[in-house]
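A.B. asks: Predicted structure and sequence below. I'll ask about it afterward.
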Amino acid sequence: MTSRLSIALIGLSIALPAAAQQQPQPDPKDTEAWAPEPARVVPASSSAAPSDAVVLFDGKDLREWVAAATPDKPAGWTVENGVLTVRGGSGDIQTRRLFGDYQLHLEWRVPATLGGTGQARGNSGLFLAATGAGRGYELQILDCAANKTYVNGQAASLYKQFAPLANACAAPGEWQTYDVIWTAPRFEPDGALLAPAYVTALHNGVLVQNHAALQGETVYAGKPFYRAHGPAPIKLQDHGDAVGFRNIWVRPL
């Protein structure tokens, strides 16, 4: 025999799904964010600088650059036909301005005729933050289209730390691009490391460094380590080879 209580419970269990269907449905507008609005940036055609970028080299002069060893003196490289070229033996150059986090675009070209092998083929370097006395964090510039060298020293490597995820090198004499997102390291007031530097980089449009956490500043021998520093210049290396540069711009983040 079925009790009145059982009948009531059965009726309740049948009614529950209908009651659940009567619950208010979420409104998609509740998850729409309308403020704050991102700043308007006018994109540029090709690889020209966007509207909010600091142009570091536009093919005309070196007003944004100084000698790295003696920052009170002008940069000693040559500018001709819209190209900034390493003048071997004149020393590294660095920006007058200091930067923290940024997005950087740079185009580079090794000479069409190269006689060396390994590290002696169009060697230069992009130092994402120059911390003085030859120190900093280097993204390697080198001909590696058909040139074998140690993988953490080839083009687009974070020198002696991370090999690139791919070899995207163009042939000698062809223009190549680096697009870099640099997140500067953070330090405690006492100089202790709070957060490492991170690098994301594309070489000729190919992802070659994916949010890589640097182990410290670049060193040629031994293990990298950090020294506390603040905003720093961006530096280009004189390694003796006549590497050319053009269309360099940066967007502080």
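C.D. replies: Yep, it's here.

A.B. asks: Every contact and neighbour count from this point should use C-alpha atoms.
C.D. replies: Fine.

A.B. asks: neighbouring contacts of the host helix or strand of L16?
C.D. replies: Element membership for L16 (DSSP states H and E) is helix 4-21. Helix 4-21 has contacts (C-alpha atoms under 8 Å, 6 or more residues apart in numbering) with no other residue.

A.B. asks: okay, now the residue nearest to W175 when sequence neighbours are not counted: neighbour count?
C.D. replies: Excluding the flanking residues, the one nearest W175 by C-alpha to C-alpha, 6 or more residues apart in numbering is R109, at 4.8 Å. Number of residues near R109 (other C-alpha atoms under 10 Å) recorded here: 24.

A.B. asks: ok, second structure coming up, stack it against the first:
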Amino acid sequence: MKSHLLLLSAMATMASAEPLESLPLFNGKDLTGWNGEGYVVEDGAIVCTPKGRILKSDSRFANYALDLEFKLTAGANNGLGIHYPGHGDPAYTGMEIQILDDAAEEYQDLRPYQFHGSLYNMVPAKKGALRPAGEWNIQRVIVNGDDVKVELNGQQITAGKLSELQQKFADHAGVKRRSGQIAFCGHGDKVSFRNVRITEWPPAANVAGVRAAGFEPLSEGKDLSAWKVEPGSEDHWTMVNGIIKYDGRSTAEVKDLWSKKSYKDFTLVFDWRWSDVGKKMERPVIGADGNETGETVEVEELDSGIYLRGNSKSQVNLWNWPVGSGEVYGYRMDKKQAAAVRAAVTPKKKADKPLGEWNRTMIILKGDRLSVMLNDEMVIENAQLPEIPAEGPIGLQHHGHAIDFANVWIRED
């Protein structure tokens, strides 16, 4: 197993390319994909009204470039929230990039980290690139792992390392986050936003290393050629910049995504993240023996999984339950199985990263024995799956929640 640990670590090597395709976050017509109060759509732009406060995206994002245009009125104040968890003040529960007519007379005594483009209260922006109130500005925000950068009208005005800021601002909750929703942070002043687009890219992967180890890609290129896309799923399971994206809204009879090829023994490595925001629900606490303890915890309900050998019972769960991802629910819940079987398919610990961040997973299936590693932690080790089929395809399963997959590689063992 040690060699698999080394391989998984090797996949963390930086080897990413500049993304090519951007997607709209605002359709120019209405606020589909956003929720909040005090914002309207006028002339193809999102406009903050006197009642405008927080308008947040319905989706979470991790590594991306956000492009937008904005227009200020005289003295207007707003903000762009990133890594926002959906509650509280985005400047502190997430991070806020200042959007401000800092040329206005009332702002002449601002502190350096309050001017336009600053990472509010932490990183000051360079001045001089902001156009006068009433003119459209072009802004790009790059959020890539540890790095945050802001470009305004073709000039880089802000750059920060989140790891360094986390040490400097130890009490700031938002700087510890590496994913979240995007938000406009209004103060009742009229500010307009248009052409809001996002370009996402997957986590870096040591492609040469995994190829040398005998793995073949299941998510390479610009299409889903390795997968069966059922009629009704074409616009819902898509490939964007190497990311397999599912929006949770397929109308196909078979909504899951199945590999065209069948596999016997294999090692599967892949990244995945929740792009969705789930509803709060109570979910059971599971003991090490695979039985419910009688306690429940309120979680944000999100649910998906990986079907092994074409079999729904042998599903490795990806979800936000207290027990953590990696569980094989179909076997744990089967009271006909031996106690040792049910205990073995229960994760040793919850190793999931915070919602919205990328998780790196390895599934090893040999005969009827399963091991699962999640974020360098062995959560399932040599668990038996009695009567699992000897061969079958791999399925990316879902329960109506938006989810991303990337760097999907498989080796037949």
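C.D. replies: Arrived safely, thanks for sending. Worth saying up front: this structure is predicted, and the values here are computed from it rather than measured.

A.B. asks: rewinding a little: after superposition, how close is whichever helix or strand comes after the helix holding L16 of the first structure to the second structure?
C.D. replies: Counting by DSSP H and E, the element after helix 4-21 of the first structure in chain order, helix or strand, is strand 54-57. By mean C-alpha distance after the TM-score superposition for the first structure, the fitted strand 54-57 of the first structure averages 1.2 Å away from its aligned residues in the second structure.

A.B. asks: equivalent range in the second structure for strand 54-57 of the first structure?
C.D. replies: Using TM-score structural alignment, strand 54-57 of the first structure corresponds to residues 23-26 of the second structure.

A.B. asks: Now the matching stretch: buried residues?
C.D. replies: For stretch 23-26 of the second structure, a neighbour-count test (16 or more other C-alpha atoms under 10 Å) marks 25-26 as buried.

A.B. asks: what helices or strands is the helix or strand R342 of the second structure falls within leaning on?
C.D. replies: Element membership for R342 of the second structure, per DSSP H and E: helix 339-344. In this structure, helix 339-344 of the second structure packs against helix 329-332, strand 377-384, with contacts taken as 3 or more C-alpha pairs under 8 Å, 6 or more residues apart in numbering; DSSP states H and E.

A.B. asks: I'd like those laid out as a markdown table, including mean neighbour count and distance to K127 of the second structure.
C.D. replies: Shown next, in a markdown table, are those (neighbours: other C-alpha atoms under 10 Å; distance: least, C-alpha to C-alpha, whole Å):
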| stretch | mean neighbour count | distance to K127 of the second structure |
| --- | --- | --- |
| helix 329-332 | 21 | 55 |
| strand 377-384 | 20 | 45 |
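
A.B. asks: Among the ones you listed, single out whichever gets nearest to G154 of the second structure.
C.D. replies: The closest of these to G154 of the second structure is strand 377-384. By C-alpha to C-alpha, the value is 42.7 Å.

A.B. asks: quick check: that closest one aligns to which part of the first structure?
C.D. replies: So strand 377-384 of the second structure sits over no part of the first structure, by TM-score structural alignment.

A.B. asks: Checking my notes, V372 of the second structure in a strand, right?
C.D. replies: Yes: according to DSSP: H, G, I helix; E, B strand; the rest coil, V372 of the second structure belongs to a strand.

A.B. asks: For it, give me its contacts.
C.D. replies: 326, 361-364, 378-381.

A.B. asks: mind checking how far D404 of the second structure is from R60 of the second structure?
C.D. replies: 11 Å (C-alpha to C-alpha, to the nearest Å).

A.B. asks: Pick out whichever of those two has more residues nearby.
C.D. replies: Shown here are D404 of the second structure and R60; by other C-alpha under 10 Å, R60 has more neighbours (25 against 22).

A.B. asks: correct me, but the more buried one touches A183?
C.D. replies: No: between R60 of the second structure and A183 there is no contact under C-alpha atoms under 8 Å: 10.6 Å.

A.B. asks: Nearest residue to W249 of the first structure in space, please, no chain neighbours.
C.D. replies: V55 (4.3 Å).

A.B. asks: sorry, that was for H398 of the second structure
C.D. replies: S304 (4.1 Å).

A.B. asks: looking at this, the one you found is in a strand?
C.D. replies: Yes: according to three-state DSSP, S304 of the second structure belongs to a strand.

A.B. asks: counterpart of it in the first structure?
C.D. replies: So S304 of the second structure corresponds to nothing, using TM-score structural alignment.

A.B. asks: how much space between S304 of the second structure and M362 of the second structure?
C.D. replies: S304 of the second structure is 16 Å from M362 of the second structure, by C-alpha to C-alpha.

A.B. asks: can you check K176 of the second structure too?
C.D. replies: 26 Å.
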